[in-house]
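Novice: my questions concern the predicted model and sequence given below.
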Amino acid sequence: MYTPKAFAIDDLQELQQQILGTRLALLVTHGQQGLLASHLPLLLNTDEGEHGTLYGHFAKANAQWKALHDGAEALVIFAGADAYVSPGFYPSKAGHGKVVPTWNYVAVHAYGTAEVFTDADRLLSLVSALTDRHEASRAQPWKVADAPADYIDGMLKAIVGFALPIQRLEGKRKLSQNRSTPDIAGVREGLAASPDPHDQALAHLMPKE
């Protein structure tokens, strides 16, 4: 990922928080079948390895798991808030007019090679943890144990799990840090006034005075 120094995220905790806050990641591999990508919910264990370990699973019918099994390096993309930045947000536009549109965004990229597994107990633990995480905010959370055991056993046979120790981690927060203080304020205020919730979310991340 092209990351000028002004935009780089170097703090491990901040990088991990972006991973934890991303509900659906994009896992990309390049193997014998060429480039493949899958959108997956993942778990991060911050206590395993230098940068943490990612856990997830594929449908067994999704051939991408075979690339991981063969040792292909994976790129996992965790996209955060993003917003289009209009030149009209910059006060400097009125002074010299030398401004162009851009895009502000937050993203983290994780790289590593994965271990693939099909052990039923390990898969059950993984899908239970994923379910518990995403059901936690519901008034009456659904649990894997709520379904018939034989049904769950059959479903587990249709998936392949993986553990991906993160070997390299990089992050980017492009929030107009390369602009003047008045221009940063103009972008923040312009996005905050937008009716688009994506713009508002990005504005909330931008530095204040």
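Specialist: Cool, got the structure.
Novice: going by C-alpha atoms from here, please, whenever you check contacts or count neighbours.
Specialist: OK.
Novice: and the helix ranked longest in the chain, how far out from the chain middle?
Specialist: In the chain, taking DSSP state H as the definition, the longest helix is helix 120-135. Mean-position distance between helix 120-135 and its chain equals 19 Å (C-alpha atoms, centre = their mean, to the nearest Å).
Novice: what packs against that helix?
Specialist: Here helix 120-135 touches helix 149-156, strand 159-165, going by 3 or more C-alpha pairs under 8 Å, 6 or more residues apart in numbering; DSSP states H and E.
Novice: spatially nearest residue to residue 108 (excluding sequence neighbours)?
Specialist: Nearest residue to residue 108 in three dimensions, chain neighbours excluded: residue 171, at 4.1 Å (C-alpha to C-alpha, 6 or more residues apart in numbering).
Novice: below is structure B, check it against A:
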Amino acid sequence: MYLPAPFAVSDPSLLHPFILAHPLGALVTYGEQGLDANHLPFALDSTAGELGILRAHVARNNPLWQELQEGSEVLVIFKAVDGYISPSSYPSKQIHHRQVPTWNYSVVHAHGRIAIHDDARFIRRLLANQTRHHEAAEAMPWKMADAPRDYIETMVQAVVGIEIEISRLIGKFKLGQNKDEADRLGAADALQAKGATELAQMMREPPASTK
């Protein structure tokens, strides 16, 4: 990933919350059929390993878990909101017109080696933890015990667990840090007016580069 210094973030204390807030990751692998990408909701254990451990599950019918060798190098890409930035949103454009369009976004790349867990105990624990986390904000949180036991066992048998110990973690937060503050905030205000609230807020308070 091309990573200009103003946009580079490597501090896990900034990147872990990003993953927790945007858990749907693109798992990029290289197997017998070449490059592949699977989009999976990941659970992050930030207390395990040096940089954390990612866990997820795939359908048993998904060939990924059989084609990959144990310990294969993989990449998981996590992405937040993104948006087009018009030159007209920069106050300085009205003065010298030396601005061009761009696209702002935030991504985190987690590199590591994959382990396959065709293990019902691992999968039950993973599913229970993910369910508790994602159901916490619901008015009536669903739990696995709400469903018939034989149904849950059938669902557990239909998936295979994966685990990735993160060996390298890097973020690219392209949020106008290379612009004057007035231009960055002007672009944020323009996004806010269009309803892009999350991206606007990120641009108002971008993380400091830790490269």
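Specialist: Received, thanks. Just so it is clear, the model here is predicted, and its values are computed rather than measured.
Novice: residues contacting the residue located most distally from the centre of structure 1?
Specialist: Counting by C-alpha atoms, centre = their mean, the extreme residue of structure 1 relative to its mean C-alpha position is residue 95, 38.6 Å from that point. Residues counted as contacts of residue 95 of structure 1 (C-alpha atoms under 8 Å, 6 or more residues apart in numbering): none.
Novice: quick one on the thing from earlier: may I see the buried residues of the longest helix of structure 1?
Specialist: By 16 or more other C-alpha atoms under 10 Å, the buried positions in helix 120-135 of structure 1 come out as 120, 123-124, 126-127, 130.
Novice: adding distance to residue 29 of structure 1, write those residues out as TSV.
Specialist: As requested, those are exported to TSV (distance: C-alpha to C-alpha, whole Å):
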residue	distance to residue 29 of structure 1
120	25
123	22
124	25
126	22
127	22
130	22
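Novice: just the residues you listed now: which is nearest residue 165 of structure 1?
Specialist: The closest of the buried residues of helix 120-135 of structure 1 to residue 165 of structure 1 turns out to be residue 126 (C-alpha to C-alpha; 15.4 Å).
Novice: my guess is that closest one contacts residue 56. True?
Specialist: Yes. Using C-alpha atoms under 8 Å, residue 126 of structure 1 makes contact with residue 56 at a distance of 7.3 Å.
Novice: mind listing the shared neighbours of these two?
Specialist: In contact with both residue 126 of structure 1 and residue 56: residue 161, using C-alpha under 8 Å, 6+ apart.
Novice: quick revisit: possible to save the helices and strands packed on helix 120-135 of structure 1 as JSON lines with mean neighbour count?
Specialist: Listed next are those as JSON lines, based on neighbours: other C-alpha atoms under 10 Å:
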{"stretch": "helix 149-156", "mean neighbour count": "13"}
{"stretch": "strand 159-165", "mean neighbour count": "21"}
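Novice: and of these, who's closest to residue 1 of structure 1?
Specialist: Short answer: strand 159-165, nearest of these by C-alpha to C-alpha, at 19.4 Å.
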